[in-house]
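[1] Mind folding the following:
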Amino acid sequence: MGERRTILVAGATGKVGREVVAGLLAAGAGVRALVRDPDHANLPEGVLAVRGDLGNPESLTGAVAGVDGVFLLWPSFDPQGAPAAVDALTAGGAHVVYLSAMNVRDDQEASRNGVWGAVERLVEGSGSTWTFLRAGGFATNTLEWAEQIRTTGTVRWVYGDAARSLIHERDIAAVAVRALTGDGHAGRKYVLTGPATVTQAEQVRLIGEAVGRPVRWVEIPVEQARRELVAAWGDAGLVDGSLAYWSGLVTEPEPVTGTVQEVTGTPARGFREWAADHRADFDARPVPAARRRRP
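    The predicted structure is shown next:
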């Protein structure tokens, strides 16, 4: 790895960001965490919490000064503000590892690549070196079912037969740490997935297996799901695109890649392992403190 590198982690208090922080510490890197409130960041010992906000580019100047790398997760479905933020983060030439999305493709129109593709283009044009992590669906998104599972033992949602190759946040972080602390990753676009496809209904069954009680899938009308999503997201176009995507996964499952193992030397974790790691999030019963793990 050579000289000790100092890395700025944006989104350090999120589920992926916390794993990146932990992995960087384990790798011996110096870690700065970009947070809005350093006093309440609750980060591990050895991490320097620096005040800053991606929505306020002026606040990034001090945070990024002297760092060798930046882990970037853009926190919005809207790229507004991203040009100034990327300019600030790359002003010193730091290597950027950007958590993008698997639906970004180089062979399709830029408009179809959404906010993730827009931020990729900004990073590519910044003059800094970069690595893009085009991750598939996050396993942590199934935490949206946690309240239903805890209180009713069921998940009421659409497209139970949609097959997804969901990825564990620790595997995303493991690849990010390699790209931030090692050589040979500049200019790479890594498509990251879990090791197999698992239908949504099967994900629910595996969560039940992890908590030690049956959990059922209940299919609801698509229009009902659409109303709930529009109310929650506020963007009908995004909702319709998401529903169409999930519908397509019933007949054409998401792809599976071996990139996690190729980069880290360790196979990607399956959904069963993810569910076991997050048992406390879904279990209605108290879990002894010694067995609790931070998501």
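
[2] drop to CA atoms for contacts and neighbour counts, all remaining ones
    Will do.

[3] what's near enough to touch residue 75?
    residue 11 (C-alpha atoms under 8 Å, 6 or more residues apart in numbering).

[4] Please report how far it lies from residue 256.
    Note on residue 75: its distance to residue 256, by C-alpha to C-alpha, to the nearest Å, is 26 Å.

[5] okay, now the nearest residue to residue 4 once chain neighbours are set aside: neighbour count?
    In this structure, residue 4 finds its nearest non-sequential neighbour in residue 29, 5.8 Å apart by C-alpha to C-alpha, 6 or more residues apart in numbering. Counted with other C-alpha atoms under 10 Å, the neighbours of residue 29 add up to 21.

[6] Kindly report the same for the one 3 residues further on.
    Using other C-alpha under 10 Å, the number of residues around residue 32 comes to 23.

[7] what about the residue lying closest to residue 267 once chain neighbours are set aside, which helix or strand?
    With sequence-adjacent residues excluded and distances taken as C-alpha to C-alpha, 6+ apart, residue 267 is closest to residue 261, at 4.5 Å. Per DSSP states H and E, residue 261 falls inside helix 259-264.

[8] quick revisit: shouldn't the residue nearest to residue 4 be in contact with residue 5?
    Yes. Using C-alpha atoms under 8 Å, residue 29 is in contact with residue 5, at 5.3 Å.

[9] quick one: common contacting residues for the two?
    The contact lists of residue 29 and residue 5 share residue 181, where a contact means C-alpha under 8 Å, 6+ apart.

[10] OK, contacts around residue 14?
    So residue 14 contacts nothing (C-alpha under 8 Å, 6+ apart).

[11] Do a quick rundown of the helices in the chain.
    Counting by DSSP state H, the segments of the chain that form helices are 15-26, 60-64, 82-90, 114-124, 146-152, 169-181, 200-211, 222-233, 236-248, 259-264, 271-277, 279-282.

[12] Give me whichever of those helices is most buried.
    The highest mean neighbour count among the helices of the chain, using mean count of other C-alpha atoms under 10 Å, belongs to helix 169-181: a mean of 24.

[13] now it against helix 15-26, angle please.
    Between helix 169-181 and helix 15-26, the angle comes out at 50 degrees (axes from the mean of the first three to the mean of the last three C-alpha atoms, to 10 degrees).

[14] Run through the neighbouring helices and strands of helix 169-181.
    Here helix 169-181 touches helix 15-26, strand 69-72, strand 95-101, strand 130-135, helix 259-264, going by 3 or more C-alpha pairs under 8 Å, 6 or more residues apart in numbering; DSSP states H and E.

[15] Please give the structure of this sequence too, so both can be compared:
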Amino acid sequence: MKTYVITGSIGHISKPVVEALVKAGNKVRVVTSNHDRVKDIESLGASAVVGSVFDAAFVSTAFKGADVIYTMIPPIWQTTNWRASQNEVAKNYADAIRENKIAYVVNLSSVGAHAGNGVGPVDGLYDFEQLLNKISGLNVKHLRPSYFYYNLLNQIGLVKQAGILGGNFGDGEKVFLVHTRDIAAAALEELTTLKFSGASVRYIFGDERSGKEIASVLGKAIGREVNWVVFSDEEQKQGLLQAGVPEIHAQAYTEMGKAIRDGLMQGDARKHKPTLSPTKLEDFATEFAQAYAG
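    Alright, predicted model coming up:
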């Protein structure tokens, strides 16, 4: 039995990880900022530790006694400098890992975290990777998943209204795609086998498609013609702003789309392609159709 600490509460990736770790007889603590999630966490057989990851003392206490930590920097919406806020959380994590002499960390990063600049919100994940890599004696596996299939669910309204999907990418550079359950499976494998030493990277994606192919497959699943529209960067940003996304985040997401289009974001992953994970676009299309009909 090992003691695991899982940051990021229980979302699409961490919930199945927690369930599997508990089922295997491990002690699992889940870090959450939301008191309302405590019952849900405890129902999985884990214990909840409630507090802010911006509180260094809280993070250090939460990590105390752990054999393995799963780290993720949560979405940060209230900020005037997204990267600086990410770095604040990253420093708290790194300091707590060092103070508690943690031996193993599995870190949820992203495709594009090799670049350092020009990849929007992923730039902060580069910083965190570098911070972890500098901790003496730490064994860390950075998971770098690609574009999530479920991000496409956010465009269902656009499909219903105009029969289109789109982004400021998708016409040249094909997009690596991944399902969150495949990320969870990879995370669980790394967390339980601990067959890594030093600092290493694992890319995770299950398919590679153009925008046109994405629209065609999802359109077929819902029984209507759907086209992929490539927006200009300004159109992309304005669309996000109109959807209520804050200015600083809209700019960052637009930059990330440009990085996909230009090949920067996926460049290192393209050089180090992994064995593809199981879930393909056609598999996700069933989920898309169910959400579309709902």
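
[16] Send over the TM-score of the superposed chains.
    Here the TM-score for the pair of chains, by TM-score structural alignment, normalised by the length of structure 2, is 0.77; 272 aligned residues with a C-alpha RMSD of 3.1 Å.

[17] Would you mind confirming that the residue nearest to residue 267 of structure 1 is in contact with residue 269?
    No. With contact defined as C-alpha under 8 Å, residue 261 of structure 1 and residue 269 do not form a contacting pair (9.9 Å).

[18] Export the helices and strands packed on helix 169-181 of structure 1 as TSV, with columns for distance to residue 276 of structure 1.
    Output for those, formatted as TSV (distance: least, C-alpha to C-alpha, whole Å):
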stretch	distance to residue 276 of structure 1
helix 15-26	16
strand 69-72	27
strand 95-101	25
strand 130-135	21
helix 259-264	20
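
[19] Relative to residue 108 of structure 1, which of these is closest?
    strand 95-101 (14.1 Å; C-alpha to C-alpha).

[20] Give me the buried positions along the closest one.
    For strand 95-101 of structure 1, a neighbour-count test (16 or more other C-alpha atoms under 10 Å) marks 95, 96, 97, 98, 99, 100, 101 as buried.

[21] Translate the third one into the numbering of structure 2.
    Aligning on TM-score structural alignment places residue 97 of structure 1 opposite residue 106 in structure 2.

[22] could you check the distance from that match over to residue 225 of structure 2?
    The separation that residue 106 of structure 2 has from residue 225 of structure 2, given C-alpha to C-alpha, amounts to 41 Å.

[23] now do residue 170 of structure 2
    Taken as C-alpha to C-alpha, the span from residue 170 of structure 2 to residue 225 of structure 2 is 17 Å.

[24] Which residue of these two possesses the greater neighbour count?
    residue 170 (23 against 15).

[25] ok, so of the buried residues of strand 95-101 of structure 1, who is nearest residue 237 of structure 1?
    residue 101 (18.1 Å).

[26] what's the neighbour count on the nearest residue to that closest one once chain neighbours are set aside?
    Once flanking residues are discounted, residue 101 of structure 1 sits nearest to residue 134: 4.2 Å by C-alpha to C-alpha, 6+ apart. Residues near residue 134 of structure 1, counting by other C-alpha under 10 Å, number 22.

[27] and residue 134 of structure 1, what pairs with it in structure 2?
    In structure 2, residue 134 of structure 1 lands on residue 144 (TM-score structural alignment).

[28] Now stretch 37-44 of structure 1: buried residues?
    For stretch 37-44 of structure 1, by 16+ other C-alpha under 10 Å, it's residue 43.

[29] what's the span of it from first residue to last?
    Taking C-alpha to C-alpha as the criterion, the two ends of stretch 37-44 of structure 1 lie 15 Å apart.

[30] same question, stretch 260-274 of structure 2
    18 Å.

[31] Off-centre distance for that stretch?
    Computed by C-alpha atoms, centre = their mean, to the nearest Å, the separation of stretch 260-274 of structure 2 from the middle of its chain amounts to 16 Å.

[32] Give me the contact list for it.
    111-115, 119, 168-173, 175-176, 202-205, 256, 259.

[33] Pull out the buried residues from these.
    Buried, going by 16+ other C-alpha under 10 Å: 111-115, 119, 168-171, 173, 175-176, 202-205, 256, 259, out of these.

[34] re earlier: compare the helices of structure 1 and give me the one nearest residue 43 of structure 1.
    So among these, helix 15-26 is nearest, using C-alpha to C-alpha, at 8.0 Å.

[35] The closest one vs structure 2, average distance?
    Taken against structure 2, helix 15-26 of structure 1 registers an average deviation of 2.8 Å after superposition, with mean C-alpha distance after the TM-score superposition for structure 1.

[36] and that helix with strand 95-101, angle?
    Using the same axes, to 10 degrees: helix 15-26 of structure 1 against strand 95-101 is 150 degrees.

[37] what's in contact with helix 15-26 of structure 1?
    Contacts of helix 15-26 of structure 1 (C-alpha under 8 Å, 6+ apart): 9-12, 30-31, 33, 43-44, 46-47, 140, 169-170, 172-174, 176-177, 181, 295.

[38] any idea how far it is from the chain center?
    12 Å.

[39] How far away from the center of its chain is stretch 263-276 of structure 1?
    With C-alpha atoms, centre = their mean, you get 14 Å for stretch 263-276 of structure 1.

[40] Between the two ends of that stretch, how far is it?
    First-to-last distance for stretch 263-276 of structure 1 - C-alpha to C-alpha - comes to 24 Å.

[41] who's in contact with that stretch?
    So stretch 263-276 of structure 1 is in contact with 139, 166-168, 171, 174-175, 178, 193-196, 198, 203, 206-207, 210-211, 258, 260-261, going by C-alpha under 8 Å, 6+ apart.

[42] one step back: which one of the buried residues of strand 95-101 of structure 1 is nearest to residue 129 of structure 1?
    Once C-alpha to C-alpha is applied, the member of these that ends up nearest residue 129 of structure 1 is residue 95, at 4.9 Å.

[43] What is the aligned counterpart of the residue nearest to residue 4 of structure 1 in structure 2?
    So, by TM-score structural alignment, residue 29 of structure 1 is matched to residue 26.
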